[in-house]
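Colleague: Need a 3D model of the sequence below.
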Amino acid sequence: MFKNILACAAASLLALAPHPAAAQRLILPGALLLAGYRATCGPVDTMIKPIDDIAAAYRGRIILHPRVLNLPRAQQLFWYTHECAHQIFGPGEAAADCWSVQQGKIQGWLSRDELGKLENSMRGFPGDSAHADGPTRIAYMQQCFSR
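Modeller: This next block holds a predicted model:
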């Protein structure tokens, strides 16, 4: 009885204590669920944490900003698959965009309508030294979808 009371008290205190690690979460390979879909990229794990981009890839790890989890299903899967493509093909953004679009079409989670919604979310992307601007990326993604 006394152990149960102590356990409940400890659990209550833990629930009230701030959790800095809650801002980031490591998900082992094969355990990531995105909008009910088990997203996997071979032996690559996924870190959910705030970063200065929507997503990123490093050797053996995909990083998703927590806001990705609030996007529509096709967009969640697009960004995850895009980062997975970097694990396979390296740093090329056009290749990652294209492969992600093609995988979405093949796997059935990216329809022409969903591609249009993704395009609307990317239209204002300014581009930088590694990424083409939104309209350029969109035009290429449309070509990849049509193949």
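
Colleague: use CA for all of it now, contacts and neighbours both
Modeller: Fine.

Colleague: packing partners for the longest helix seen in the chain?
Modeller: Selection of the longest helix in the chain by residue count, based on DSSP state H, yields helix 73-89. Counting contacts by 3 or more CA pairs under 8 Å, 6 or more residues apart in numbering; DSSP states H and E, the secondary-structure elements packed against helix 73-89 are strand 32-34, strand 55-58, strand 61-64, helix 93-107, helix 112-122.

Colleague: Here is a second sequence; please produce its structure as well for comparison:
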Amino acid sequence: MAISLTVNGTTHEVQLPDNVPLLWVLRDELGLTGTKYGCGVAACGACTVHIEGEAVRSCQVALADVWGPVTTIEGLGTPDALHALQQAWVDHQVAQCGYCQSGQILQAADLVARNPTPTDADIDEAMAGNLCRCGTYPRIRAAIHAAAATLREG
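Modeller: Next up is the predicted model:
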């Protein structure tokens, strides 16, 4: 049975079992490899994507349970410009190995969409489920503050 889903503004028809995790649909079926496999149990955040603007762990969402449009790291910015968070990540040299960064950025995008003036405590709470083995948490926090300011300014 074909299942239709919209990813980064494009509708796709996929012929996969209902219980295939969204993560594998994105990576293996659609070739969107920016979303990473980390732990498979929603504990690390590397697989974070948005469904209808909400940050979710794609390793734990079955294809049949996708309830709205999906946005991955590839769809966060535009073809002509990085999203403010992506630019802040570059400006603050957040990434070291970079493996967790797409999940970090999408989790942060959910945060700043809901809270345009996050405090350090807000950031720490919202980002607690996203692990960075390189320990770039201070740079992540600084980048989120910078991006939030950019987004507030328009």
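
Colleague: Next, the TM-score between them, please.
Modeller: The TM-score (TM-score structural alignment, normalised by the length of structure 1) is 0.37; 92 aligned residues with a CA RMSD of 4.6 Å.

Colleague: sorry, back to before: and the helices and strands packed on helix 73-89 of structure 1 as a markdown table, adding mean neighbour count and distance to H86 of structure 1?
Modeller: As requested, the helices and strands packed on helix 73-89 of structure 1 are arranged in a markdown table below (neighbours: other CA atoms under 10 Å; distance: least, CA to CA, whole Å):
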| stretch | mean neighbour count | distance to H86 of structure 1 |
| --- | --- | --- |
| strand 32-34 | 17 | 18 |
| strand 55-58 | 19 | 6 |
| strand 61-64 | 24 | 9 |
| helix 93-107 | 20 | 6 |
| helix 112-122 | 15 | 19 |
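
Colleague: Nearest to W79 of structure 1, out of these?
Modeller: With CA to CA as the measure, strand 55-58 is the member of these nearest W79 of structure 1 (6.8 Å).

Colleague: Remind me what the closest one packs against, helices and strands.
Modeller: With 3+ CA pairs under 8 Å, 6+ apart as the test, strand 55-58 of structure 1 has strand 61-64, helix 73-89 packed against it.

Colleague: Nearest to D97 of structure 1, out of those?
Modeller: Put simply, out of these the one that sits nearest D97 of structure 1 is helix 73-89, at 5.8 Å, with distance taken as CA to CA.

Colleague: Give me the buried stretch members for that closest one, please.
Modeller: Neighbour-count burial for helix 73-89 of structure 1 flags 73-87 (criterion: 16 or more other CA atoms under 10 Å).

Colleague: Just want the angle from the longest helix of structure 1 to helix 93-107.
Modeller: 120 degrees (axes from the mean of the first three to the mean of the last three CA atoms, to 10 degrees).

Colleague: picking that back up, export the helices and strands packed on strand 55-58 of structure 1 to CSV and tack on distance to W99 of structure 1?
Modeller: Formatted as CSV, those follow (distance: least, CA to CA, whole Å):
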stretch, distance to W99 of structure 1
strand 61-64, 16
helix 73-89, 7
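
Colleague: These: which one's closest to M122 of structure 1?
Modeller: Closest approach to M122 of structure 1 among these is made by helix 73-89 (10.5 Å; CA to CA).

Colleague: Tell me which other helices or strands the top helix by length along structure 2 touches.
Modeller: Criterion DSSP H: the longest helix present in structure 2 is helix 137-153. Using 3+ CA pairs under 8 Å, 6+ apart as the contact criterion, the secondary-structure elements in contact with helix 137-153 of structure 2 are helix 84-91, helix 101-114, helix 120-127.

Colleague: Next, the angle helix 120-127 makes with the longest one.
Modeller: In this case it means helix 101-114 of structure 2. Computed by the same axes, to 10 degrees, the angle between helix 101-114 of structure 2 and helix 120-127 is 130 degrees.

Colleague: List the buried residues for helix 101-114 of structure 2?
Modeller: 101-112.

Colleague: cool, the first one as well?
Modeller: Along helix 84-91 of structure 2, the positions that meet the burial threshold by neighbour count (16+ other CA under 10 Å) are 84-89.

Colleague: show me the contacts for E83 of structure 1.
Modeller: Contacts for E83 of structure 1 (CA atoms under 8 Å, 6 or more residues apart in numbering) come out as 55-57, 62, 96.

Colleague: Much appreciated, bye for now.
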